[in-house]
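Peer 1: Task: produce atomic coordinates for the following.
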Amino acid sequence: MGWAGKLAGAALACGAVGLAAFWLLTEPRRLAAETIAELGAGDATRGERIFWAGGCVSCHARPGAEGDARLELAGGLKLATAFGTFTAPNISTDPQDGIGGWSMQDFANAMMRGVAPDGSHLYPSFPYTSYVRMEPADVGDLYAYMRTLPAISGRSPDHELSFPFNVRRGLGLWKLLFLSDEPVIALPGDATETQLLGRYLVEGPGHCGECHTPRGIIGGPDKSRWLSGAVAAEEGEGVVPNITSGEGGIGSWSEADIASYLETGFTPEFDSVGGSMADVQRNMARLRPEDREAIAAYLKTIPPHPNGYPARAPSGG
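Peer 2: The predicted structure follows:
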């Protein structure tokens, strides 16, 4: 065999090894058996609290839904990003168009590993990078509560993604970088139970960092600037605010101010909540007072950061 043939053979061999390595590294990884056992039987009463903490209606209710219609989780909300447009799916109990046919194990793998029942990767527009930090029993309770909600027919449109973002298998590499159940903020050993609960609610089911933390070029959260604010949309001048004590943040707010804002929607200056946060605040108002107080206590422990979004030019001429 000549040198050209040997070179071609070597290239083919390297390609085969590379493909095999890619396939192994991107394999969807499901929950371990011991974690599945911790899901428990599920308690719908407890699960309702987790449902509101997780803000499920904010993405999965029909856009503009009010009142009891917010519990009709038909999906349809479109999320425009640099990678394409994601559409929130139907997660009602409809067995064909929703998730009514999912087992608790299916649900937990989606929530905590971003893996669909068919074994494919889910896109991180679904915030499993936060839900991975949830207690399995809370996931089981959430599943039990969601089983009590109405079945709504009708599938949401597919995501609108171009190559290579439409190749789900590649998300396995993304998960290796960004899917971790470790806390973002290491609280001191003498942290109070209130602060620890707040960390759990903010970093886990509340997934506050998904919107309030800036992201890198491949869409992963920049945890070194945790909760420092971010660009809200690829077009326009919308921003998600800095909720640390850094310049531009909420350092002047007391814990009582934060808890009151989450309950009432009014800032210490008596401005009212607006934008997409208005819907989030309505969810937070459904929590226990001690939950809102815990969130406030945790936020006051966050290291201060300057605004995590580019400075905006002043308006006017």
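
Peer 1: drop to CA atoms for contacts and neighbour counts, all remaining ones
Peer 2: Fine.

Peer 1: Tell me the spacing between the residue nearest the centre of the chain and residue 24.
Peer 2: What sits nearest the mean C-alpha location of the chain, by CA atoms, centre = their mean, is residue 127, with 2.2 Å. Using CA to CA, to the nearest Å, residue 127 is found at 24 Å from residue 24.

Peer 1: Repeat that for residue 58.
Peer 2: In this structure, residue 58 and residue 24 are 35 Å apart, going by CA to CA.

Peer 1: neighbour count winner among those two?
Peer 2: Between residue 58 and residue 24, counting by other CA atoms under 10 Å, residue 58 is the more crowded of the two (24 against 11).

Peer 1: thought the more buried one was touching residue 280?
Peer 2: Yes - assessed by CA atoms under 8 Å, residue 58 is found in contact with residue 280 at 6.7 Å.

Peer 1: From residue 256, how far off is residue 244?
Peer 2: Look at residue 244 and residue 256: by CA to CA, they are 15 Å apart.

Peer 1: neighbour-wise, which of the two wins?
Peer 2: Ranked by neighbour count (other CA under 10 Å), residue 244 and residue 256 place residue 244 first, with 25 against 14.

Peer 1: got the contact list for the more buried one?
Peer 2: Contacts for residue 244 (CA atoms under 8 Å, 6 or more residues apart in numbering) come out as 227, 228, 250, 251, 299, 300, 302, 303, 304, 305.

Peer 1: SS state for it?
Peer 2: Three-state call for residue 244 (DSSP: H, G, I helix; E, B strand; the rest coil): coil.

Peer 1: Now do it against residue 127, distance only.
Peer 2: 21 Å.

Peer 1: tell me the contacts of the nearest residue to residue 263 once chain neighbours are set aside?
Peer 2: Distance criterion CA to CA, 6 or more residues apart in numbering; nearest residue to residue 263, sequence neighbours excluded, is residue 285 at 4.4 Å. Taking CA under 8 Å, 6+ apart, we find residue 285 in contact with 262, 263, 264.

Peer 1: could those residues go into a markdown table alongside distance to residue 46, neighbour count and secondary structure?
Peer 2: Shown next, in a markdown table, are these (distance: CA to CA, whole Å; neighbours: other CA atoms under 10 Å; DSSP: H, G, I helix; E, B strand; the rest coil):
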| residue | distance to residue 46 | neighbour count | secondary structure |
| --- | --- | --- | --- |
| 262 | 20 | 27 | helix |
| 263 | 20 | 19 | helix |
| 264 | 23 | 14 | helix |
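
Peer 1: want to put them side by side, so please do this one too:
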Amino acid sequence: MIRRILLGAVIVAAGLAIYWWLTEPMLLSRDFVTRPAHTSNLANGLIVFNAGGCSSCHAVPDQPDRLKLGGGLALPSPFGTFYVPNISPDASDGIGRWTETEFVTAVTKGVSPQGTHYFPAFPYTSYSHAKPDDIRDLFAYLKTLTPVSGKVRDHDVSFPFNIRRNVGIWKLLFMDGKPFTPDVAHSAQWNRGAYLVNGLGHCAECHSPRNFLGGIVAAQRLAGGPNPEGEGWVPNITQKNLGDWTPKDFAFFLQTGQTPDDDNASGSMKRVIKNTSQLPEEDRIAMAEYLKSLPPVEGPPRPKTPEKSEPGN
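Peer 2: This is a model prediction of the structure:
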């Protein structure tokens, strides 16, 4: 009897040790921490800010100034409601006391300065492909903005999804964390577009269907699906749905929100257009070239009950 109890205890301890090891938050390597100081490029930081859509989520809701990043936006999901944090340079409620390394770790690894996992409502699975120096420039740019006081409320997520340690398993399943590698078979412009769409722009986070664990269905990436915010349907943006769009159409839409058939972006896509419209024209053209090159991918079937769609979202 005692042997069975001891054996059971050993098995449980081994299981907990494996779980703890697998779910350990990943920090930046010592090589990054000790590398030479980076000379900030604020102009590039602004481009990264707009490409990453930071104000779409982090601006104070209903605040006309998109640069007041006090957070508070509610993001509903099948797992509960997430509330976007304050990322203004406020020393108490924002990121004013963060180090550059802590910021890059948060954005590219999804790990907080306290060493805990962020929930993947924060699209770090896409941001993980970004160049570290781009994120460093973003941090420098954010520090130039107006501090906004005010703590954002805690997430409203039920058990067991509220256990942050479990996110480590989710990351093992759905986050590869590989840096963007240019495809030598394509032009520099195409590669810039691929970098913006798949990395900073995190287009797949909304435009892809997800499985029951909330991970993107890789085979249907960018093929549309249910709106992650719970209402409506996000369109397929591969050539399966937008095959008649020209690169010029894509670029014009990213600037104005207007589709070739004179429809307009709505819902959350309106916030996205406020960001992409601020990008340099050459970046919108690069994104357009890449989007036009996407092969047709069949998305999930839409429900029979009519739902409100977001044109171009």
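
Peer 1: Quick one: map the residue nearest to the centre of the first structure onto the second structure.
Peer 2: Taking TM-score structural alignment, the alignment pairs residue 127 of the first structure with residue 123 from the second structure.

Peer 1: And for residue 277 of the first structure?
Peer 2: Under the alignment (TM-score structural alignment), residue 277 of the first structure maps onto residue 269 of the second structure.

Peer 1: Also residue 214 of the first structure?
Peer 2: Under the alignment (TM-score structural alignment), residue 214 of the first structure pairs with residue 209 in the second structure.

Peer 1: ok, now residue 92 of the first structure?
Peer 2: Aligning on TM-score structural alignment places residue 92 of the first structure opposite residue 88 in the second structure.

Peer 1: That match: neighbouring residues, count only.
Peer 2: By other CA under 10 Å, 25 other residues sit near residue 88 of the second structure.

Peer 1: How about residue 13 of the first structure?
Peer 2: 12.

Peer 1: quick one, what contacts whatever residue of the second structure lines up with residue 227 of the first structure?
Peer 2: In the second structure, the residue paired with residue 227 of the first structure is residue 222, using TM-score structural alignment. By CA under 8 Å, 6+ apart, the contact list for residue 222 of the second structure reads 203, 204, 207, 208, 209, 236, 237, 238.

Peer 1: Report the buried residues of stretch 296-307 of the first structure.
Peer 2: Applying a neighbour-count criterion of 16 or more other CA atoms under 10 Å, one finds 296, 297, 298, 299, 300, 301, 302, 304, 305, 306, 307 buried in stretch 296-307 of the first structure.

Peer 1: TSV for these, including secondary structure and distance to residue 173 of the first structure?
Peer 2: Formatted as TSV, these follow (DSSP: H, G, I helix; E, B strand; the rest coil; distance: CA to CA, whole Å):
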residue	secondary structure	distance to residue 173 of the first structure
296	helix	35
297	helix	35
298	helix	31
299	helix	31
300	coil	34
301	coil	32
302	coil	29
304	coil	31
305	coil	29
306	coil	30
307	coil	29
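
Peer 1: And residue 138 of the first structure, which helix or strand is it part of?
Peer 2: Assigned by DSSP states H and E, residue 138 of the first structure belongs to helix 136-146.

Peer 1: Which strands or helices does that helix pack on?
Peer 2: For helix 136-146 of the first structure, the elements it packs on are helix 44-54, helix 104-113, judged by 3 or more CA pairs under 8 Å, 6 or more residues apart in numbering; DSSP states H and E.

Peer 1: what angle do it and helix 104-113 make?
Peer 2: 120 degrees (axes from the mean of the first three to the mean of the last three CA atoms, to 10 degrees).

Peer 1: residues in the first structure matched by stretch 45-58 of the second structure, start to end?
Peer 2: Using TM-score structural alignment, stretch 45-58 of the second structure pairs with 47-60 in the first structure.

Peer 1: Also stretch 189-197 of the second structure?
Peer 2: Per the alignment by TM-score structural alignment, stretch 189-197 of the second structure matches residues 194-202 in the first structure.

Peer 1: And that stretch against the second structure, how far off on average?
Peer 2: In the superposition with the second structure, the average deviation recorded for stretch 194-202 of the first structure is 0.6 Å (mean CA distance after the TM-score superposition for the first structure).

Peer 1: that older thread, if we go to the second structure, which of the contacts of residue 244 of the first structure are intact?
Peer 2: Retained in the second structure (both residues aligned by TM-score structural alignment, their matches' CA atoms under 8 Å) from those: 227, 228, 250, 251, 299, 300, 302, 303, 304, 305.

Peer 1: What residues does the second one make contact with?
Peer 2: Put plainly, it is residue 228 of the first structure. By CA under 8 Å, 6+ apart, the neighbours of residue 228 of the first structure are 212-214, 241-244, 246, 249, 304-308.

Peer 1: what do you get if the cut-off is 10 Å, keeping everything else the same?
Peer 2: 209, 211-214, 222, 240-249, 302-309 (CA atoms under 10 Å, 6 or more residues apart in numbering).

Peer 1: what's the spacing between it and residue 283 of the first structure?
Peer 2: Between residue 228 of the first structure and residue 283 of the first structure the computed distance is 22 Å (CA to CA).

Peer 1: Then residue 43 of the first structure?
Peer 2: With CA to CA as the criterion, residue 43 of the first structure and residue 283 of the first structure are 20 Å apart.

Peer 1: Just give me the match in the second structure for residue 138 of the first structure.
Peer 2: Aligning on TM-score structural alignment places residue 138 of the first structure opposite residue 134 in the second structure.
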